[in-house]
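K.L.:
model this:
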Amino acid sequence: MTGKETSALVDKGALPKIVATNEKGVTMTLPNVEGQPSKSERGKALRQVIAAFVANIGTINTGLIFGFSAVVIPQLQAADTLIPVDESQSSWVASLSAIGTPIGCLLSGYMMDTIGRKKALLLTEIPLIIGWIVIACATNVDMIYAGRVLTGFGSGMVGAPARVYTSEVTQPHLRGMLCALASTGISLGVLLQYTLGAFTSWKTLSAISASVPVVAFVLMLFMPETPNYLVTKNKPDQAMKSLAKLRGSTYNLEREVTQLQTFAQKSNQKKKLTTKETIQA
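P.N.:
Down below sits the predicted model:
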């Protein structure tokens, strides 16, 4: 292999920089990997962690919904139950949440692009709050049915906005870890439901479960919209303010906004491709 062929296979940008330090030796410094900010370029980590945590509180409800049927059905089938149910009704109580979930999933994608990530997350909490309250106040099995459908609908809505919000407000060195909060929230919800259900009634458990989306809604009011969404809506000034809340005032805000604008322009160009051009690409 010739020297030219060898150099063609080597990415010069990935080679270490050799900087002389003294007469005895040299120091080899690897260049920063593209996309990974150096310590001086990183924003305030705590602010990003808080924003991601708040966005994913709603995912705890998904776990609460999964675990609820295992708690409520044995209590409804007990001899001293307030609302007696047969085997068929028990099956409906366990499965009705799955009817609302896919509808919520489909709607959430449209909502995120239309009204924004933050407002989408706020709206997801409403059917969850109503659903849990309906179950807590239920006097017949039909009310439990309605509550299960509503909570399933809200559960389907929350997944995508929570993950997208997290990925758009965090920097690469934090994104992987914080995007896992959604799965952690679901597991935590199941654990909480099983634990609390061991010594509380299903009505009390429903009331406790209703507090989770309430907390998520209130805290989300104080969170900023994602800079990515604001840039796509041609609101660079608001994107700058959002970044300042997420990264801190000492961070190079202008540079990241410029990067987001460049990415948005490229994305818009790709959207303008015809169906034939897309297939050929």
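K.L.:
okay, CA-based contacts and neighbour counts for the rest of this
P.N.:
Will do.
K.L.:
the stretch 1-150 of the chain: strands as residue ranges?
P.N.:
Ranges of strands within the stretch 1-150 of the chain are 17-20, 26-29, based on DSSP state E, counting those that start in this stretch.
K.L.:
closest one to Ser206 among those strands?
P.N.:
strand 26-29 (57.3 Å; Cα to Cα).
K.L.:
if you count neighbours, what's buried in the closest one?
P.N.:
Residues of strand 26-29 classed as buried: none (neighbour count, 16 or more other Cα atoms under 10 Å).
K.L.:
other SSEs contacting it?
P.N.:
Packing partners of strand 26-29 (3 or more Cα pairs under 8 Å, 6 or more residues apart in numbering; DSSP states H and E): strand 17-20.
K.L.:
chain center to the strand it packs on: distance?
P.N.:
When distances are taken as Cα atoms, centre = their mean, to the nearest Å, strand 17-20 is centred 43 Å away from the chain's centroid.
K.L.:
show me where this structure has helices.
P.N.:
Secondary structure of the chain (DSSP state H): helices at 3-9, 45-55, 57-76, 87-95, 97-115, 117-136, 141-169, 172-179, 181-197, 202-220, 227-232, 236-247, 253-271, 275-280.
K.L.:
one more to put side by side:
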Amino acid sequence: QIAAAVFASLSSVSIGFITAYSSLTLPQLRNDTSIDFVDTRDSGWIASLPSISSIVGSLLGGIVMDALGPRMTLMVTAVPCLLSWSFIAFANSVALIYVGRLITGVFLGIFSPVPQVYATEIAEPSIRGMMGAFPEAAVALGSLLCYAFGSVVDWRWLAGISALVPSLPLFVSMVILPESPQWLTKKAKLNEAEKSLR
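P.N.:
Got it, this is the predicted structure:
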């Protein structure tokens, strides 16, 4: 159960990367000649687009989680999140960075509540409070890792790291881990719910 909560919290690590990325990379982008000139207006959009598009993701998050279950939601959203960082890493224009940041924001909104739901639903009552705290700590860890990597690599490499470090292990672990027993019970999948509790 603890391992499941830790792996589910990798999506929260991803949130930390998304929120910290722009503060580290905007100064580099303004001086990078491999893309269009990034002016003050562009900087504002690059920083704020994830927050704006996360509103859409938040509205979709409950629907997606109810339809797919917390585990499958984390697994399904890991792949587009990884691809959205690829738009940024390989961008040759500010427009592609906009697209990447816009998509990361949508998925930020979708998976923000999911790790906490998953962690608490698979946990025994005696450890539920501790498990529910993992995702919050993981956001801070993601920001810290982003700052650490950002101090030694440029904005393109940091986008690549932001894609791979949380998303790849998240996807692999969610393939292996069980679905939430509460969600399975709600969907009348009682045999699967019983197996997930073992």
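K.L.:
ok, back up a step: using TSV, lay out the strands of the stretch 1-150 of structure 1 together with distance to Ala94 of structure 1.
P.N.:
Formatted as TSV, the strands of the stretch 1-150 of structure 1 follow (distance: least, Cα to Cα, whole Å):
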stretch	distance to Ala94 of structure 1
strand 17-20	61
strand 26-29	59
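K.L.:
related to what we said a few turns ago, same list, the helices of structure 1, but as TSV with mean neighbour count and distance to Ile18 of structure 1 please.
P.N.:
Compiled in TSV, the helices of structure 1 are given as follows (neighbours: other Cα atoms under 10 Å; distance: least, Cα to Cα, whole Å):
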stretch	mean neighbour count	distance to Ile18 of structure 1
helix 3-9	9	18
helix 45-55	19	31
helix 57-76	23	47
helix 87-95	15	64
helix 97-115	17	47
helix 117-136	23	45
helix 141-169	24	35
helix 172-179	16	26
helix 181-197	19	40
helix 202-220	19	48
helix 227-232	22	37
helix 236-247	20	32
helix 253-271	14	28
helix 275-280	9	44
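K.L.:
of those helices, which is nearest Met28 of structure 1?
P.N.:
Smallest distance to Met28 of structure 1 across the helices of structure 1 (Cα to Cα): 19.9 Å, for helix 3-9.
K.L.:
so that closest one corresponds to what in structure 2?
P.N.:
Against structure 2, there is no aligned range for helix 3-9 of structure 1 (TM-score structural alignment).
K.L.:
also stretch 90-105 of structure 1?
P.N.:
Counting by TM-score structural alignment, stretch 90-105 of structure 1 corresponds to 43-58 in structure 2.
K.L.:
for the counterpart of Val175 of structure 2 in structure 1, which non-adjacent residue is closest in space?
P.N.:
Residue pairing (TM-score structural alignment): Val175 of structure 2 is matched to Leu221 of structure 1. Nearest in space to Leu221 of structure 1, with sequence neighbours left out and distances taken as Cα to Cα, 6 or more residues apart in numbering, is Leu122 at 7.7 Å.
K.L.:
tell me the contacts of the aligned residue in structure 2 for Val134 of structure 1?
P.N.:
Taking TM-score structural alignment, Val134 of structure 1 has Phe87 as its aligned residue in structure 2. By Cα atoms under 8 Å, 6 or more residues apart in numbering, the contact list for Phe87 of structure 2 reads 96-97, 99-100.
K.L.:
any chance of those residues in JSON lines, plus distance to Ala123 of structure 2?
P.N.:
Below are the contacts of Phe87 of structure 2 laid out as JSON lines (distance: Cα to Cα, whole Å):
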{"residue": "Leu96", "distance to Ala123 of structure 2": "41"}
{"residue": "Ile97", "distance to Ala123 of structure 2": "39"}
{"residue": "Val99", "distance to Ala123 of structure 2": "37"}
{"residue": "Gly100", "distance to Ala123 of structure 2": "35"}
